[in-house]
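Undergrad: Have a look; sequence and predicted model below, questions after that.
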Amino acid sequence: MKPLNPSFIFLLSLTVVSSSLGFYLPGLAPVSFCEQNSKGDIQLFVNRLDSVESVLPYEYDAFDFCKDTDENRPSENLGQVLFGERIETSPYKFSFKADKACVKVCTKSYDTGSREDKLKLDFLKKGMELNYQHHWIVDNMPVTWCYIVEDNQKVCNPGFPIGCLVNQEGKPKDACVINADFNKKNTYYVFNHVDITIHYHSGDETNGMHARLVAATLEPRSIKHSNDENPTCEETPMDIPADFKSNLKVTYTYSVTFKVRGLLDGITFCIMNSLVIVLFLSGMVAMIMLRTLHKDIARYNQMDQEEAQEESGWKQVHGDVFRPPRMGMLLSIFLGQGTQVFIMTFITLFLACLGFLSPANRGALMTCAVVLWVLLGTSAGYVSARLYKTFGGENWKTNVLLTAFLCPGIVFVDFFLMNLILWVEGSSAAVPFGTLVAILALWFGISVPLTFVGAYFGFKKPGIEPPVQTNQIPRQIPQQSFFTKPVPGIIMGGILPFGCIFIQLFFILNSIWSHQMYYMFGFLFLVFIILVITCSEATVLLCYFHLCAEDYHWWWRSFLTSGFTAVYLFHHPLLWLHLDHGAHFLHFYRYYGLLLLLLVCK
């Protein structure tokens, strides 16, 4: 083998150093614009359309809107496909700091004699009736629509409706309430014009700092253009009667304005409020546990010294406390899968805190989570096999197969059935068949073999030896009070951990349903750590109370006490969706049902 050329090593080193200097940690480098640069074009992207009154999102091309002649879809990663992101280029294009007024995009014509035109117009009307929302993106930022509501409060929404409806009683629905000119009964009003405002930071070109876009807002309007070739954007609203009896033309236009603005407006969240609640709940559980343990240990020590009373409480069950649980194989499988999910969650949040999974890099969070879960099959197999051997189990083949296929199989069947419904309805949220095949390949080709490897090493090691010998005859459990019975204890055990994440869960749900970027990963990681501590403290505390009541069946109870937090997590979005007219139920069942199953498999 020939030695490497020193000049080649030097050039390679320079390449590595230069690449590291150009590395941008948060995920995607911001785009800089220069007035003298001829490449100052700004591309507006469109995403899927959804509605709070419907569970099915649709692609931009599903509606009869203006399309880009050079349509190009940016490459999508696994996370974007799983979350139903459908980003594509749009015909709305403009240059940096080049204001434009009433620019025509295209004209859509509908002929009463054409069945295809009737279907297109009916689908557009249905979208306006269900208040479907556009979601546009400029420089990887959502284009927001800000409007004034009661008490002169300003509300901003990261999407805007395609139109609105005034029903047969003359009552305006949804966005029709913002304009008094929308007053015709049984009439649709399409928003065919948008006033776009691009906010940018001017920078300092003398120091090499170019301008950067910091925000994008728009105001949708409905305009009936009298002259389709030279629109003025000052006419009456574009009304579409409910009955399609005459030919119709809809001209789409836009205006764009650039404004100087500071780098970022401050966004205030109730972080301190949430942090106080989290720390208070965790501190309360820790204080109760420490005071109770200290008091009982002091009392038992005093009884030992006096030797005046018979042993009672948890001392009497020391010979039964390590008795193998019922359905030990199922418990070991759940604990193995839970270890896999826990490590995956920890690493994902940690990388997100460092900035590697920036929300600007769409789909990176989900892609990272899926890849990590696949690669962590070894931990699931090892933990499951080791615990099953500790319980004295002998059906090691069944244990390995169930560890590899039970929980992931339930999740995949649930996901596939929901995806099948979306396929039938033609929704953009349906995952393509090729992606499903890729997921199966990752599961069977990587995760399952790694699970077998972990189980092999787990069964090779001896089981965990209990510190005390187990009695041959099980001790009879005395009559339990209401609070020490299994079901009430498990239900109460999940309340405190759920209280720790309640405020943070509000921000997460609000970001998901409102298509906003969630970037408080540092605080989320802190809440995750405190959640783990609180679950541990609540489980230890309740198990201690049960042992004091001479109930030694603690294995499943300790698992379900903190695991019941997942049940509260499951029902909280149901309440959220009920208050939001029951929308997004299908997506909730896909993603939060998946999350619940993963947490239960903990």
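TA: That came through fine.

Undergrad: C-alpha from now on. contacts and neighbour counts both.
TA: Will do.

Undergrad: can you map out the helices along the stretch 501-602 of the chain?
TA: Taking DSSP state H, counting those that start in this stretch, the helices of the stretch 501-602 of the chain run over residues 521-548, 555-563, 565-579, 585-600.

Undergrad: Of all those helices, which one is nearest D117?
TA: Checking the helices of the stretch 501-602 of the chain against D117 by Cα to Cα gives helix 585-600 as the closest, at 30.1 Å.

Undergrad: try it against this one:
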Amino acid sequence: MRSGLPSRLCTLFALSSVISLINAFYIPGFSIKSYFDNEPIPVRVNKVYSDRSQLQYAYYDLPFVCPPTGKKHANHASGRSISLNLGEVLRGDRIMTSDYDVAMGQDQECQYLCSHRTDRQAIKRATELIEEGYVAEWIVDNLPGATSFVTVDRKHKYYAAGFKIGYRDFSPLTGKPKYYINNHITLVLRYRQAPGRAGRNGGKVIVGFEVYTKSIEAAHRDSTGCPQDLHSDLDGMETYIAANTTTLASKYPSSSYLPEQDDTDDGSTLTIPYSYSVYFREDDSIEWSKRWDLYFNNQEDSNVIHWLAIINSLVICSLLTVIVVMVINRTYKQVHGKDGSNDDGKLLLKRRKPGNGAKSPRLREKAATGLLEQKGEGGREDDWSSDEELVEDITGWKLLHGDIFRPPPYAAYFAPLIGSGMQLVFMATGLLVLSCLGILNPSFRGGFVSVGVGLFVFAGIISGYFSSRLYKTFGGMNWRKNTLLTALLFPGLLFTTIFILNLFVWAQASSTALPFGTLVGLIALMLLIQLPLVYIGSWYGFHHCHPYEHPTNTHSVARPIPEQAWYTQSIYAALIAGFVPFAVVFIELLFVFRSLWQDKSGYYYVFGFLSIVSLVGILTVVEVAIVATYIMLCQENHNWWWQSVFIGGGSSFWIFLYCIVFYYTKLNIHGFISGLLFFSYSFLACTVYGLLTGTVGFLTAYAFVRRIYGAIKAD
């Protein structure tokens, strides 16, 4: 009993560690901002977005909202842009201070904001955005304004980030759609006493930010601009300007029918009054460190699905593990005197007389590395005459010892791609670790992308090292050219694609488009920081490190590759092998896709589950690479270099196919530009993923090949 107690404690500790990793912190416990009574609280406006479009727009770029006045609110002038990190810019954020006056603890029944005069083009724009279901995102104390929902049993409450800028209704008489703009906003800020000394001094922290909208016609307002009765049912503010009959008659002089509305700018306008209310509600049921939980409560039931995804991954990985063990066991037997080798573990050759005047082929093994011991029928070494032919008594992967480490075709591109793949491996590992530790979380807006770019750039030194050393192993001499290819090939292709897509988005005046300054900054980041780091790593790897040593020498003449089975050919092997890792991760991919393409908020938070699935997925790629490489070698095919990359990255094809299915079955995206952005960015993401897993597949295959041929030499 005593001896079993420590093992049980270790098991419990391991389980608790796994559970804590899964639940991981996604909210940090620092940077708490305390507010005292009557202290101004800045309200910031960000952007509008929709799950039907990939185009986002800055809130103050909308032609039908109140423009900023420039007056100071909470010590900041309205309309002033807030400094953004790279991730925020890339996700389309455009955060600016607003004219909303909010002070801690001060309720405001109604506060007039402005009356904005809009023309027909602005009204048309408002109608289009309402039709597409756009919602606005405002920010208070780093919390996005949310629309609150309650479950059917009224036991749980959860938030959906953003609030609608308007709604559509239908006329009971004509059945035609009518559009109303939400011109009265009610802000509800939930607070509690601040922890520690600040709380004892009267400080309060904000733990919830809710936004409620209402559309109120201009006729139902008093002299101050506020609605006469906020709590009664009032007619909404319709986005409609009556047609000017005089203008229409002059435009259609010979027509007896005049349209009800025309887009011609005839000077007609519609004045939209805006107002807001503010209420503070104390809520001690929410801890500050848990204030983001309400944004994720609607996903609590999905935990069961996450666990099913993990179980599914473990089952597939376990089956592959059994296969890998069988492969290694079979290889061990072949090396140690079974399945076609002699008792000493060396390959046995027999001789026979050539028939039908056949010429004796030259046996490359005789001049190779001494791996083969040539024995006659009497057990002694014979001198082979020109009229005799050697026939190998074995087949399979052992015959490739003189060609297995022959440099691959297009080796000048192979090494730079593997170097970039090592960058991606380092970046992905760092992101998952930081996310599980809680450093990267939804409250760190844009942090995931910003840190990812930083890790990728910093890993340039790793990329240069591996690329140059592999390039040196292939016999390359122009290491500077290899350095430039490593630093510019893959990152340059990514940047060029993003730049071309950016031209389409620029034409739509969307905030999704990268500003020119950001593009210049990315170029500077690539040329002034990443390139020197790649150069340093490449210089060190080429001049201060030896090439990777191989256990066998390479023959001068390549061995002919026999006809291959269809399933070992590059395309089919990659598709078949890639389906297995895809089957491991596809359930978790559904949640990632929902966060990226449907919610638009990007608030994916279950990094613990994602990390476990990712680890199992990488382990699956490793095992698939071993099995597929072994099958390939058994077919006497020594062109395994590129094949290992394709096999490792084959799951990216299935993921892209899954993106297409997701687009047509789950999304409701309209417009050519939105579709172009979806498929282009999905393709880029799958390319990055494919290069990452392809690099893992190559490293695994390389280690496996060196191991089994090194075992023969050692034996």
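TA: Nice, I can see it. Please read all numbers here as calculations on a predicted model, not as lab measurements.

Undergrad: Send over the TM-score of the superposed chains.
TA: Taking TM-score structural alignment, normalised by the length of structure 1 as the basis, the two superposed chains have a TM-score of 0.84; 558 aligned residues with a Cα RMSD of 3.2 Å.

Undergrad: follow-up on the earlier one: nearest to F94 of structure 1, of the helices of the stretch 501-602 of structure 1?
TA: Of all the helices of the stretch 501-602 of structure 1, helix 521-548 sits nearest to F94 of structure 1, with 34.0 Å by Cα to Cα.

Undergrad: Packing partners of the closest one?
TA: On a contact count with 3 or more Cα pairs under 8 Å, 6 or more residues apart in numbering; DSSP states H and E, helix 521-548 of structure 1 meets helix 271-306, helix 328-354, helix 486-493, helix 495-513, helix 555-563.

Undergrad: now with 6 Å?
TA: helix 328-354, helix 495-513, helix 555-563 (3 or more Cα pairs under 6 Å, 6 or more residues apart in numbering; DSSP states H and E).

Undergrad: Now do the buried residues in that helix.
TA: Buried residues in helix 521-548 of structure 1, defined by neighbour count with 16 or more other Cα atoms under 10 Å: 521-522, 524-525, 527-528, 530-531, 533-548.

Undergrad: average gap between that helix and structure 2?
TA: With mean Cα distance after the TM-score superposition for structure 1, helix 521-548 of structure 1 departs from structure 2 by a mean of 2.0 Å once superposed.

Undergrad: Distance from that helix to the middle of the chain?
TA: In this view, helix 521-548 of structure 1 has its centroid 23 Å away from the chain centroid, taken as Cα atoms, centre = their mean, to the nearest Å.

Undergrad: same deal with stretch 572-579 of structure 2?
TA: 22 Å.

Undergrad: what's the matching range in structure 2 for stretch 316-325 of structure 1?
TA: Mapped onto structure 2 using TM-score structural alignment, stretch 316-325 of structure 1 covers residues 399-408.

Undergrad: Just the residues contacting the matching stretch, thanks.
TA: Residues from elsewhere that reach stretch 399-408 of structure 2, judged by Cα atoms under 6 Å, 6 or more residues apart in numbering: F474, N553, T554, H555, H638.

Undergrad: Sort out which of those are in strands and list them.
TA: Using DSSP state E, no member of these sits in strands.

Undergrad: Dump those residues to CSV, plus distance to V457 of structure 2 and neighbour count.
TA: Formatted as CSV, these follow (distance: Cα to Cα, whole Å; neighbours: other Cα atoms under 10 Å):
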residue, distance to V457 of structure 2, neighbour count
F474, 26, 18
N553, 37, 16
T554, 36, 18
H555, 40, 19
H638, 35, 25
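
Undergrad: Of these, just say which sits nearest to V449 of structure 2.
TA: Nearest to V449 of structure 2, judged by Cα to Cα, of the contacts of stretch 399-408 of structure 2 is F474 at 35.1 Å.

Undergrad: how close does the equivalent of that closest one over in structure 1 get to N247 of structure 1?
TA: Counting by TM-score structural alignment, F474 of structure 2 lines up with F391 in structure 1. Counting by Cα to Cα, to the nearest Å, the separation of F391 of structure 1 from N247 of structure 1 is 76 Å.

Undergrad: Also N183 of structure 1?
TA: As judged by Cα to Cα, N183 of structure 1 and N247 of structure 1 stand 22 Å apart.

Undergrad: of those two, who's got more company?
TA: When N183 of structure 1 and N247 are compared for neighbours, N183 comes out ahead with 18 against 12, by other Cα atoms under 10 Å.

Undergrad: Within the helices and strands, which one has the more buried one?
TA: Under the assignment given by DSSP states H and E, N183 of structure 1 is not contained in any helix or strand.

Undergrad: now do L124 of structure 1
TA: helix 115-129.

Undergrad: next SSE after that helix?
TA: Taking DSSP H and E, what comes next after helix 115-129 of structure 1 is strand 133-134.

Undergrad: Where in structure 2 does that following strand align, residue-wise?
TA: Using TM-score structural alignment, the match for strand 133-134 of structure 1 in structure 2 runs over residues 135-136.

Undergrad: Name the nearest residue to the match of F474 of structure 2, ignoring sequence neighbours.
TA: P324 (5.1 Å; Cα to Cα, 6 or more residues apart in numbering).

Undergrad: tell me the SS of that neighbour?
TA: coil (DSSP: H, G, I helix; E, B strand; the rest coil).

Undergrad: since we're on it, how many residues are nearby?
TA: When neighbours are counted by other Cα under 10 Å, P324 of structure 1 registers 16.

Undergrad: now N419 of structure 1
TA: Neighbourhood size, N419 of structure 1 [other Cα under 10 Å]: 22.

Undergrad: can you check S538 of structure 2 too?
TA: 30.

Undergrad: Please identify which helix or strand holds it.
TA: helix 531-543.

Undergrad: Now that helix: buried residues?
TA: Applying 16+ other Cα under 10 Å to helix 531-543 of structure 2 flags L531, P532, L533, V534, Y535, I536, G537, S538, W539, Y540, G541, F542 as buried.

Undergrad: what residues does stretch 186-200 of structure 1 touch?
TA: Contacts of stretch 186-200 of structure 1 (Cα under 6 Å, 6+ apart): 162-168, 212-222, 238-242, 252-261.
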